[in-house]
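S.K.: build me a model:
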Amino acid sequence: MATELTRLVGDCEDGECPTIYATDRGTLAFQGEEITDHGRTIRAHETMVEIPIELIRRAIRDNLI
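M.R.: Model prediction:
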């Protein structure tokens, strides 16, 4: 079963840019630019993404998270 995502806040309306989503599992999902040169060791099923700090500030300011 696919995880259900509810858009909280994003930098554009078409879903093709940095966005924060709430999941139906009580977590947050972040859409952003994948960072591949971070120098960290992470699990194979994980990835690093980069989103603007202002996006998080807006989500907090608007009481979305």
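S.K.: make it CA atoms for all contacts and neighbour counts henceforth
M.R.: OK.
S.K.: quick one: the helices in the protein?
M.R.: 53-61 (DSSP state H).
S.K.: structure for this one too, so we can compare:
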Amino acid sequence: MRLRFLGSTSEAGACPSLYETDRGTIVVQGLHVTDAAALADLRHVLDGETAVEVPRELLVDIARKVLS
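M.R.: This is a model prediction of the structure:
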């Protein structure tokens, strides 16, 4: 799988960031959610899956770029 950087809200280009894959999917780089109460709210988490946190504005910004 290859990744193409889409954008970030970090000034250094670190996390949180979004990437497009050559498989037509999106990869999210962000802070690992460790709060037990938040993790308890997740549904249907499969083995090998995790939750990461990204700001809403990053998703909105990337959606505007991709859809325009």
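S.K.: count the residues that sit near the aligned partner of L5 of the first structure in the second structure.
M.R.: By TM-score structural alignment, L5 of the first structure lines up with L3 in the second structure. By other CA atoms under 10 Å, the residues close to L3 of the second structure number 14.
S.K.: for V45 of the second structure, see how far away L3 of the second structure is.
M.R.: Remark: distance between L3 of the second structure and V45 of the second structure (CA to CA, to the nearest Å) = 24 Å.
S.K.: contacting residues for the residue nearest to the spatial centre of the second structure?
M.R.: The second structure has V28 as the residue nearest its centroid, 2.4 Å off, counting by CA atoms, centre = their mean. Counting by CA atoms under 8 Å, 6 or more residues apart in numbering, V28 of the second structure makes contact with P16, S17, L18, Y19, V52, V54.
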